[in-house]
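Novice: Give the three-dimensional model of this entry:
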Amino acid sequence: MSKKVIHKANTRGHANHGWLDSHHTFSFARYYNPERMNFGLLRVLNDDIVAPGMGFGAHPHDNMEIISIPLSGELAHQDSTGNKKVIKTNDVQIMSAGSGLTHSEFNNSKTDQVNFLQIWVFPKEQDITPRYEQKTFNPADRQNKLQTVVGPEKDAENIWINQDAWFTLGSLKTGFSEDYKLHKTGNGVYAFVLEGEVEIDGEKLSKRDGMGISDTENVSIKASSDAELLLMEIPMR
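Specialist: You can find the predicted model right below:
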């Protein structure tokens, strides 16, 4: 029997700093909920809106896989390994903090806000050499189907994560129906609805709702409206 946990959008933690308006699915910074510390090895899922020209100054990380997915706007990245990049809609960025690095993230626009997902996953191997990767994915490849954008294979078309995890995006039309088959026994799936309405294993979810499912081999997906969906398959321990 599968296990489910549902996090409705309006139950997320919220912090508005003026320059940053952030919603936290899991405990983060001043938002602390002992029942929302993580889903398996998925530690952070932040829905961040950054004001024009503003951002996060240089700060350190270690031993964490940090994924950024822009939903609108552009984000400028700089880190201590020498990377200086801009990520845009349809890009996915990953940074393996490994043995330690510093980085900064700023809105690349002086006029428009940027909305992006900041996601942290505990790593498989500790203290690896810090690394950075980003890739632009063709949105046509997720029209009414599921497009893998993050995975554990270094030579695949998706970007590589130091973990037995897979991230999948879908731009789904009303009536779309498919079963997602998990890649690895013991993993779970956390579904996050970016837009529209979706049924996940019979549970109705709306924009920015999240749902974690574990102890299962398949997850059923049905689009109740045109929808944008992110699936994160994650080891549970």
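
Novice: CA only for contacts and neighbour counts going forward, please
Specialist: Will do.

Novice: Now do the helix or strand hosting Ile234: distance to the chain's middle.
Specialist: Using DSSP states H and E, Ile234 sits within strand 227-235. On the basis of Cα atoms, centre = their mean, to the nearest Å, the separation between the geometric centre of strand 227-235 and that of its chain is 8 Å.

Novice: Alongside the first, I'd like the structure of this one:
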Amino acid sequence: MNTTLFRASSRGHANHGWLDSRHTFSFANYYNPDRINFGALRVVNDDIVAGGEGFGTHPHDNMEIVSIPLYGDLEHKDSMGHTEVIRSGEVQVMSAGTGITHSEYNANKEKPVSFFQIWVFPNERNVTPRYDQRKFDFLEKKNQLVQLVGPKDDKENTGMWMHQDAWFSMGTYDKGVEFEYKPKKAGNGVFAMVVEGEFTVAGQKLNHRDALGVSDTDVVKLTADTDNARILLIDVPMVF
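Specialist: Model (predicted):
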């Protein structure tokens, strides 16, 4: 088993006033040659956007992009004609493919919005751009993982899909609950990030927003160390 620890305190940080952003991997003005990616996982940004502010229209191509709001209201507009608001408990998946433009704004002028923006390298380039959004019950369900995203051709996928052999899952657990996660494809690694509370993952104690990358293993053991502890698991190819 190989592990890589990503302490929350070691992340890149940019505060633009309207945007307070923390980067697990190299992004924008933050560059760390040891923090480029974890397998096909390229970007994990933890963003807080002030009321009424946001990212103006900008382009993407050949990237699978997942947005997970933690609180607040995130308004999305894109060149495919979508205008949507994403809220806590919902997840958005976008395949940039041959190229799209989009904007993301805080739809609430009085309160901030907090969300994860996550990029995964695709297994197929120059696909037709696409958008999907769905509400999940990972906030209500306890002590079980809820699958959010999986590969397009996975017949057992219970979430949305992307152009990569990657699986996203989220779960909220009571203190003391132990469970195991098995990578869904041989050779995949697991990026485990604590969203709320504390966990022990593969023997490593993790606090709020800490993460652990685990590879070269058939199973990852996890224990919730606090009540209402929430964790995000991203199961991705290490070679792609």
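
Novice: What does the superposition give as a TM-score?
Specialist: Comparison of the two superposed chains (TM-score structural alignment, normalised by the length of structure 1) gives a TM-score of 0.97, and 236 aligned residues with a Cα RMSD of 1.0 Å.

Novice: hmm, back to that, mind listing what's buried in the strand holding Ile234 of structure 1?
Specialist: Within strand 227-235 of structure 1, the residues scored as buried using 16 or more other Cα atoms under 10 Å are Ala227, Glu228, Leu229, Leu230, Leu231, Met232, Glu233, Ile234, Pro235.

Novice: Quick one: residues in contact with that strand.
Specialist: Taking contacts as Cα atoms under 8 Å, 6 or more residues apart in numbering, the residues outside strand 227-235 of structure 1 that touch it are 40-42, 164-174, 182, 186-198.

Novice: Buried among these? Make that a ChimeraX selection.
Specialist: Paste this into ChimeraX to select the buried members of the contacts of strand 227-235 of structure 1, with burial taken from 16+ other Cα under 10 Å:
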select :40,41,42,164,165,166,167,168,169,170,171,172,173,182,187,188,189,190,191,192,193,194,195,196,197,198
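
Novice: picking up where we left off before, would you format the buried residues of strand 227-235 of structure 1 as JSON lines with distance to Lys110 of structure 1 included?
Specialist: What follows is those, written out as JSON lines (distance: Cα to Cα, whole Å):
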{"residue": "Ala227", "distance to Lys110 of structure 1": "30"}
{"residue": "Glu228", "distance to Lys110 of structure 1": "27"}
{"residue": "Leu229", "distance to Lys110 of structure 1": "29"}
{"residue": "Leu230", "distance to Lys110 of structure 1": "29"}
{"residue": "Leu231", "distance to Lys110 of structure 1": "32"}
{"residue": "Met232", "distance to Lys110 of structure 1": "32"}
{"residue": "Glu233", "distance to Lys110 of structure 1": "36"}
{"residue": "Ile234", "distance to Lys110 of structure 1": "36"}
{"residue": "Pro235", "distance to Lys110 of structure 1": "39"}
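
Novice: which pair in these spans the largest distance?
Specialist: Checked with Cα to Cα, these reach their widest spread between Ala227 and Pro235, with 25.8 Å between them.

Novice: List the residues that contact Glu45 of structure 2.
Specialist: Residue 45 of structure 2: Asn, not Glu. Ser21, Arg22, His23, Thr24, Phe25, Phe116, Gln117, Ile118.
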